[in-house]
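Chemist: show me how the following folds:
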Amino acid sequence: MSVEQRDPHSGYLTTGHEWNGITELNTPVPRPVYLFLILTFVFSVAYWVLMPAWPLGSDYTKGLLQANDRAAVARAVEQAAAVRSAWTSQIAAQSFADIEADPRLMADVRRTGRTLFGDNCAACHGRDAKGTKGFPDLTTASWLWGGSPEAISETIRVGVNASHPDTRVSQMPAFGRDGILKRDEMESVVAYVLSLSAPPPAGNKVAAEKVAAGKAVFAANCVACHGTEAKGNPELGAPDLTDMHWIHGSDENAIYANVWGGLKGQMPSWEGRLTPVERKILALYLIDLRAKRP
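Modeler: Predicted structure coming up:
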């Protein structure tokens, strides 16, 4: 077949190739394609000249426009900080009580605190701050190290069993693993602790005797931290054992496991990551969540 053959339908010349009766046309590239290629080339050259584009080892070409995204972001952050300083300066200067009494400032606290909590605390305590096993519910009035905004802010600053020199330090001994208590003593003290929030049925003599024995074990081994009434001690990070707020489980097996193996919670110090104002906002945000809980 001659390459000069012309297709009668399209008018284009053929390439001279044929497959199973199908002839290949020598169709030219559409002109708009050339136009787009030319425009792309012109744009590329213009961009290389105007914008930062070419690496030069330790530096790069700056371009005629001297565009700098990093500097632009830094300026945007500075501008945002300047706008925020109108109310963050008030947060820094005023007391917790005065801020809580100011609806306008608390609106800013709720908006910013939600973001701060989501970015820094939600991974452990959950987006709703209600915690999970091993991580406390922050929406209740039961706080290991005190639930005032001042105490919460300080706990955020120094952490718990963290690397900060002023960290809060707390540890429950492993009474079973370290041989401090015998098995029957642990079973008795678990029965006593359970009775503080769920007393055994009246008339159950065996249960009453175990609770009485557990009370004696508790008095000899636990009151130093949890107090004679088992109400806890925020100075030591010892929890209240008479309420229904349990971090590591409230059933008999969970409590026995805790008594046997001990506990040592940990929370990082946020002083190096969060500013004093941000820590103050977080403390107020958590206080506000607690106030909203029914």
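Chemist: from here on, contacts and neighbour counts on C-alpha atoms
Modeler: Fine.
Chemist: which element follows the longest strand seen in the chain toward the C-terminus?
Modeler: Assignment by DSSP state E gives strand 14-19 as the longest strand of the chain. Next in sequence after strand 14-19, counting helices and strands by DSSP states H and E, comes strand 22-25.
Chemist: who touches that next one?
Modeler: With contacts defined as Cα atoms under 8 Å, 6 or more residues apart in numbering, strand 22-25 is touched by 7, 12-18.
Chemist: to compare with the earlier structure, here is another sequence to fold:
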Amino acid sequence: MSIEKRDPVTGRMTTGHEWNGIEELETPIPKVVFLFLAAAVLFSVVYWLLMPAWPLGWTYSRGLLGIDQRDVVTRQVEDAAAARTVWTARIAEEDFATIAADPDLMRHVKDTGGTLFADNCAVCHGSGGTGGPGFPNLTTGSWLWGGDPETIAETVRVGINSTHDETRFSEMMAFGQMGVLNREERRSVTAYVRSLSGQEPSEADQGRLSEGEELFATNCAACHGENGAGMHEVGAPDLTDGNWIYGGDAQSIMTTIYAGRQGHMPHWQDRLSPVDIKILTLYVGMLAGDSP
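Modeler: Okay, the predicted model is just below:
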């Protein structure tokens, strides 16, 4: 390190520091830095005086303006609740068809219903309502119990095979485990059921269709109907539309026939208000493109 001296080129003093022959000039701090520093200090002092700023143990400085963000948020929540009461009261009073015909109400249904669906239904039916293995796709319009708003609302209210006293109850018996159909008969029924939805049977299954149709009429038609189109009265799915809850491939259908099925949907009466159930019903109808 050398001693401080004047740089012969610029005429400015050096700091006395030298690295490999390079000397550092004594560069003054730009005045604009002091300007911004002074402005920041001034802003801080004014803010501390006007706004809540300093913690004081169990309380804090209130500021000369007396602004309290908690009061602001409380007023905003109260205003939002008051505004919500206006349109929820209309939804509670009006029927499904009237609500569906009102664009303003349906805008609220779409926004609020989406949140209700995400919080309560999406875990099983998916965020878009497309379902998954064991959970119905709500976007296809293929309804187990019927797709009119009143029926959907009742399903949401009491559930399916739930603990509600008025629950909808539906179960497909285990034809294989109970010994009603042997393996070859189950294969014949599987081939026939797949043909109902337009799936081309393999050469091996071509000869099973006649027997499968007879076995279907004897064992399955009571719930699924003679043509396999299902029955809303008992929650039996339509086997002709290609929409499968547990899968429409041969192995999945064989498993269903052998072990049976008993789906479960919880009831929401104890968790959701009547207005929420009504909103959710309309939203589910929107997913399927249905209108009351």
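Chemist: got a ChimeraX select line for the buried ones in the contacts of strand 22-25 of the first structure?
Modeler: Buried residues among the contacts of strand 22-25 of the first structure (16 or more other Cα atoms under 10 Å), as a ChimeraX selection:
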select :13,14,15
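Chemist: possible to save the contacts of strand 22-25 of the first structure as a markdown table with distance to Glu24 of the first structure?
Modeler: What follows is these, written out as a markdown table (distance: Cα to Cα, whole Å):
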| residue | distance to Glu24 of the first structure |
| --- | --- |
| Asp7 | 9 |
| Tyr12 | 10 |
| Leu13 | 9 |
| Thr14 | 6 |
| Thr15 | 6 |
| Gly16 | 7 |
| His17 | 6 |
| Glu18 | 6 |
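Chemist: from the contacts of strand 22-25 of the first structure, which is closest to Leu65 of the first structure?
Modeler: Nearest to Leu65 of the first structure out of the contacts of strand 22-25 of the first structure is Tyr12 (Cα to Cα; 48.1 Å).
Chemist: what's the most distant pair in the contacts of strand 22-25 of the first structure?
Modeler: Every pair of the contacts of strand 22-25 of the first structure checked by Cα to Cα; the farthest is Tyr12 and Glu18, at 14.8 Å.
Chemist: show me the strands in the stretch 1-150 of the second structure, by range?
Modeler: 14-19, 22-25, 55-56, 59-60 (DSSP state E, counting those that start in this stretch).
Chemist: superposed on the first structure, what's the mean shift for the third one?
Modeler: Its match in the first structure and strand 55-56 of the second structure itself, once the structures are fitted together, sit a mean 5.1 Å apart by mean Cα distance after the TM-score superposition for the first structure.
Chemist: pull the distance from that strand to the chain's centre.
Modeler: Remark: strand 55-56 of the second structure is offset 43 Å from the chain centroid, using Cα atoms, centre = their mean, to the nearest Å.
Chemist: list the contacts of that strand.
Modeler: With Cα under 8 Å, 6+ apart, strand 55-56 of the second structure has contacts from Ser61.
Chemist: picking up where we left off before, could you name the helices and strands sitting against the longest strand of the first structure?
Modeler: strand 22-25 (3 or more Cα pairs under 8 Å, 6 or more residues apart in numbering; DSSP states H and E).
Chemist: now the strand it packs on: how far from the chain's centre is it?
Modeler: For strand 22-25 of the first structure, the distance to the chain centre is 64 Å (Cα atoms, centre = their mean).
Chemist: same check, this time on stretch 207-217 of the second structure
Modeler: In terms of Cα atoms, centre = their mean, the centre of stretch 207-217 of the second structure is found 41 Å from the chain centre.
Chemist: close enough to count as contact, Arg157 of the first structure and Arg273?
Modeler: No: taking contacts as Cα atoms under 8 Å, Arg157 of the first structure lies outside contact range of Arg273: 9.4 Å.
Chemist: same drill for these two, tell me which one is more crowded.
Modeler: Remark: of Arg157 of the first structure and Arg273, Arg157 carries more neighbours, 24 against 11, as counted by other Cα atoms under 10 Å.
Chemist: so how far is Asp7 of the first structure from the residue of the first structure sitting at the aligned position of Ile22 of the second structure?
Modeler: Superposed on the first structure with TM-score structural alignment, Ile22 of the second structure falls opposite Ile22. Noted for Ile22 of the first structure: a distance of 11 Å to Asp7 of the first structure, by Cα to Cα, to the nearest Å.
Chemist: related to what we said a few turns ago, distance to Glu211 of the second structure for the strands of the stretch 1-150 of the second structure - can I get that in CSV?
Modeler: Compiled in CSV, those are given as follows (distance: least, Cα to Cα, whole Å):
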stretch, distance to Glu211 of the second structure
strand 14-19, 98
strand 22-25, 99
strand 55-56, 84
strand 59-60, 83
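Chemist: for the ones you listed, which one sits closest to Lys31 of the second structure?
Modeler: Comparing the strands of the stretch 1-150 of the second structure by Cα to Cα, strand 22-25 comes nearest, at 17.5 Å.
Chemist: average offset of the closest one relative to the first structure?
Modeler: Mean for strand 22-25 of the second structure is 1.1 Å (mean Cα distance after the TM-score superposition for the first structure).
Chemist: which of the residues in that strand are buried?
Modeler: For strand 22-25 of the second structure, burial by neighbour count (16+ other Cα under 10 Å) applies to 23, 25.
Chemist: one more: stretch 91-99 of the second structure?
Modeler: Using 16+ other Cα under 10 Å as the burial criterion, the residues of stretch 91-99 of the second structure that qualify are 91, 96, 99.
Chemist: is it possible to get JSON lines of those that adds distance to His267 of the second structure?
Modeler: Shown next, in JSON lines, are the buried residues of stretch 91-99 of the second structure (distance: Cα to Cα, whole Å):
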{"residue": "Ile91", "distance to His267 of the second structure": "21"}
{"residue": "Phe96", "distance to His267 of the second structure": "21"}
{"residue": "Ile99", "distance to His267 of the second structure": "24"}
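Chemist: of those, which belong to helices?
Modeler: 91, 96, 99 (DSSP state H).
Chemist: go through those and name the one nearest Met254 of the second structure.
Modeler: Phe96 (40.4 Å).
Chemist: surely that closest one and Ile152 touch.
Modeler: No: contact criterion Cα under 8 Å: Phe96 of the second structure and Ile152 do not qualify, at 11.4 Å.
Chemist: fine by me, thanks again.
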